[in-house]
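*Asks:* what shape does this take:
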Amino acid sequence: MGVFVFLPLVLPLTALPIARLAEQHLHPRVTTRLLTLLAAVLGLCSTLCLALLMVVGTAQLPGNPLPDGWSDPEVRAAVPYAEVAGAAAIPLLAAALTVCGAALRRHRRIRARTHRALDGLPAGADPAVLPDDDPYAYAVPGTPARPGRPARPGRIAVSRGMLRSLDGDERHALFAHERAHLNCRHHRYLLAVRLAGCVNPLLLPLRSAVTFATERWADEEAARVVGDRRLTARAVGKAALIARGAPYPELAQFAAPEPGPVPRRVAALLGPVPPARHWPPALTP
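*Replies:* Alright, predicted model coming up:
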């Protein structure tokens, strides 16, 4: 095996070129699913690689509780610097699992806090209009029922300032965009790729790529519902100019204040509808 045993740890370096090609040639829906699957597989491989290095490199060290038989001599001989790699894998694996746990707790805490904030608004109001003059809008995923707590449906939260800044047609595009985030369960894709980035920092670029792909997916769904791509593009651009950022930035937003991806989203909406086929032709340049 030699140095190739470490390949799963550096293989995520290939993820960014794949993300760029997917963005250029695939429908945003397919891009989101492909990149999320890629991030999950590479993150799992990185975790298993660290776990195996830990077992192989430390099983025969004095005082290690692992059975000696877990570290085959032939396997140890094939792993360069097996003891050093095994000792280094222990804190790396512990750090990865700790960061993943912290990310999950933060995700649940933000969702619970957001639902509690919306509970003070009229029941059943969707979208829920927040009495805030700062313009923002975001989608709040639902939560399943648990003992002592009923299920909470997904809701759209929009500030009073955002509604004042958009006309009726632009509001329609806004609500269609946020509804697409909920219906397509974009929060699950975003959480999966976030956890993958916690396991291996080389996968962090996929987080921004999947975030952009989910926004493009929601843009296309909104344009389909509204029936006017130029109107949807205008709403996206206008919201980006006035947006201040949602109180909970990890939730899917209609238009974040950062300007980078917004021109690309507007340009895509002003262009033709992306092909619905899953994969481009084999000879796509």
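
*Asks:* rest of the way, CA atoms for contacts and neighbours
*Replies:* OK.

*Asks:* quick one, helices of the chain?
*Replies:* 7-10, 15-25, 28-58, 73-78, 82-119, 160-165, 168-183, 186-199, 204-226, 229-242, 261-270 (DSSP state H).

*Asks:* buried residues, the second one. List them.
*Replies:* When burial is assessed from 16 or more other Cα atoms under 10 Å, helix 15-25 yields the following buried residues: 15, 16, 19, 22, 23, 25.

*Asks:* redo the helices of the chain as a markdown table? Include distance to residue 136.
*Replies:* What follows is the helices of the chain, written out as a markdown table (distance: least, Cα to Cα, whole Å):
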| stretch | distance to residue 136 |
| --- | --- |
| helix 7-10 | 38 |
| helix 15-25 | 26 |
| helix 28-58 | 23 |
| helix 73-78 | 56 |
| helix 82-119 | 14 |
| helix 160-165 | 6 |
| helix 168-183 | 10 |
| helix 186-199 | 18 |
| helix 204-226 | 15 |
| helix 229-242 | 8 |
| helix 261-270 | 15 |
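
*Asks:* closest to residue 130 out of these?
*Replies:* Of all the helices of the chain, helix 160-165 sits nearest to residue 130, with 5.9 Å by Cα to Cα.

*Asks:* quick check, nearest of the buried residues of helix 15-25 to residue 263?
*Replies:* Nearest member of those to residue 263, counting by Cα to Cα, is residue 23, at 14.6 Å.

*Asks:* distance of the nearest residue to residue 236 once chain neighbours are set aside from residue 185?
*Replies:* What sits nearest to residue 236 in space, not counting adjacent residues and going by Cα to Cα, 6 or more residues apart in numbering, is residue 255, at 6.2 Å. Per Cα to Cα, to the nearest Å, residue 255 is found 18 Å from residue 185.

*Asks:* compare the two and say which is more crowded by neighbours.
*Replies:* residue 255 (27 against 15; other Cα atoms under 10 Å).

*Asks:* next up, for comparison:
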Amino acid sequence: MTLVLVLVVLALAVPWGAAPVARRLAAVLPPREACWTLTAAALLLAGGTIAVLIGLFHVPFLASLEQVPIRRVLDVWPAAVPVAVAAGSVMLAQVVLALRRWFRHRSVLERAWRLAARGTGDGDLLVLPGDDVDAFALPGHRGRTGRIMVTVGMLRALGPGEREVLLAHERAHLSGRHHLFSAVVDLSTAVHPALSSLRASLQFHLERWADEAAATAVGDRRLAAAAIARAALVGSRRREAGGGYPLLSVTSGPVPRRVEALLLPEPVGPRGGTHRAGALGLAATVAVSAPAALALAYGLHEYVEYAAVAVRGG
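*Replies:* The predicted model follows:
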């Protein structure tokens, strides 16, 4: 069973190494590709972790299916039952955490849609009354299409061109279905703690994706940078006091880095050996998790089969 333990440690340790590699690779990719990279890495690493836990949890059940006495399993692997219990406990905790986050997402949407009932407007834009300074993309919910929520205070704080940037930014969030990327990574963090570091990185790159879409829509990168800086400046005081609205917004993420990026030329695909090495490193570290999980499942199955043959032969 030494090989089994090695595979377990390897599969569960891989996310600690793969998450930093994913973040570093995302930093040199254009925003859209960075978001896909982070989301895919989180999903694959979470899947590998779950596969390992399921394999460990099923050892006693595989033995019972093969009519192998559990004491025979314990003779060869004394830790089989405690490990299965531990794996089951971890999976139960993961389910609880994932459900809590899922219901939190649904609760946020429901509260936001109740708030939307106070808004007025046509098409995809709803204007909320009041002096609060805020704007965010509201994903579709229960058959309702997504909307852009903007307060009167935010509209007053921005000039005509800056308002165009704001609306283009939020429309990019809706058209790109960025809330799904965010939800996938957030739910993945319930599976493995190492994946938590991907969440903030993803939020930054989602905002950068929308920034670039807004800059393209208005045809002026400096105007886009000025609009984002002004929106963050006028909205920061309320956000610090009340925590801000937990939806994708033009004022989210590290705004100075976003503004700095908009003052540079439009990002293009990475070039050079360093970038290729980063991509290969991420692919290798992510790829280790799934084969290790499959090898573990196969090894456990073969171990139980061997024990069953030994029992019948004896």
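
*Asks:* residue 248 of the first structure is nearest to which of the helices of the first structure?
*Replies:* Judged by Cα to Cα, the one of these that comes nearest to residue 248 of the first structure is helix 82-119, at 7.1 Å.

*Asks:* show me what that closest one is packed up against.
*Replies:* helix 28-58, strand 137-140, helix 186-199 (3 or more Cα pairs under 8 Å, 6 or more residues apart in numbering; DSSP states H and E).

*Asks:* list the buried residues for the longest one?
*Replies:* Neighbour-count burial for helix 28-58 of the first structure, with 16+ other Cα under 10 Å as criterion, is recorded at 28-36, 38-40, 42-47, 49-58.

*Asks:* next one: stretch 174-183 of the second structure
*Replies:* 174, 178, 179, 181, 182.

*Asks:* got it, and stretch 102-120 of the first structure?
*Replies:* In stretch 102-120 of the first structure, counting by 16+ other Cα under 10 Å, buried: 103, 110, 111, 114, 115, 118.

*Asks:* report how many residues lie close to the closest residue to the last one other than its chain neighbours.
*Replies:* Spelled out, that is residue 118 of the first structure. Excluding the flanking residues, the one nearest residue 118 of the first structure by Cα to Cα, 6+ apart is residue 128, at 7.1 Å. Residues lying near residue 128 of the first structure (other Cα under 10 Å) number 19.

*Asks:* where's the counterpart of residue 128 of the first structure in the second structure relative to residue 115 of the second structure, distance?
*Replies:* By TM-score structural alignment, residue 128 of the first structure lines up with residue 126 in the second structure. In this view, residue 126 of the second structure and residue 115 of the second structure are 10 Å apart by Cα to Cα.

*Asks:* enumerate every residue touching the most centrally placed residue in the second structure.
*Replies:* The residue lying closest to the centre of the second structure (Cα atoms, centre = their mean) is residue 185, at 1.4 Å. Applying Cα atoms under 8 Å, 6 or more residues apart in numbering, we find residue 185 of the second structure in contact with 38, 39, 42, 43, 195, 198, 199.

*Asks:* for these, which one is nearest residue 259 of the second structure?
*Replies:* residue 199 (20.4 Å).

*Asks:* trace the closest one over to the first structure, please.
*Replies:* So residue 199 of the second structure corresponds to residue 207, using TM-score structural alignment.

*Asks:* which residues in the second structure does stretch 33-46 of the first structure align to?
*Replies:* With TM-score structural alignment applied, stretch 33-46 of the first structure matches the range 36-49 in the second structure.

*Asks:* compared with the first structure, how much does that stretch deviate?
*Replies:* For stretch 36-49 of the second structure, the mean deviation from the first structure after alignment is 0.7 Å (mean Cα distance after the TM-score superposition for the first structure).

*Asks:* still on that earlier bit, the residue nearest to the centre of the second structure matches what in the first structure?
*Replies:* Under the alignment (TM-score structural alignment), residue 185 of the second structure maps onto residue 193.

*Asks:* not counting sequence-adjacent ones, nearest residue to residue 200 of the second structure?
*Replies:* Residue 200 of the second structure sits nearest to residue 253 (Cα to Cα, 6+ apart), 7.8 Å away.

*Asks:* now residue 290 of the second structure
*Replies:* Residue 290 of the second structure sits nearest to residue 48 (Cα to Cα, 6+ apart), 4.9 Å away.

*Asks:* tell me who's in contact with the one you found.
*Replies:* Contacts of residue 48 of the second structure (Cα under 8 Å, 6+ apart): 11, 289, 290, 292, 293.

*Asks:* do you know how far it is from residue 65 of the second structure?
*Replies:* As defined by Cα to Cα, residue 48 of the second structure lies at a distance of 25 Å from residue 65 of the second structure.

*Asks:* equivalent analysis for residue 6 of the second structure, please.
*Replies:* 26 Å.

*Asks:* again, but for residue 286 of the second structure
*Replies:* Residue 286 of the second structure is 33 Å from residue 65 of the second structure, by Cα to Cα.

*Asks:* comparing the two, which shows the higher neighbour count?
*Replies:* residue 286 (26 against 10).

*Asks:* touching, that one and residue 14? I think so.
*Replies:* Yes: in this structure residue 286 of the second structure lies within contact range of residue 14 using Cα atoms under 8 Å: 7.3 Å.

*Asks:* shared neighbours, these two?
*Replies:* By Cα under 8 Å, 6+ apart, the residues touching both residue 286 of the second structure and residue 14 are residue 45.

*Asks:* before we move on, back to that, what is the nearest of the buried residues of stretch 174-183 of the second structure to residue 162 of the second structure?
*Replies:* Looking across these and measuring by Cα to Cα, the closest to residue 162 of the second structure is residue 174, at 18.8 Å.

*Asks:* fine by me, thanks again.
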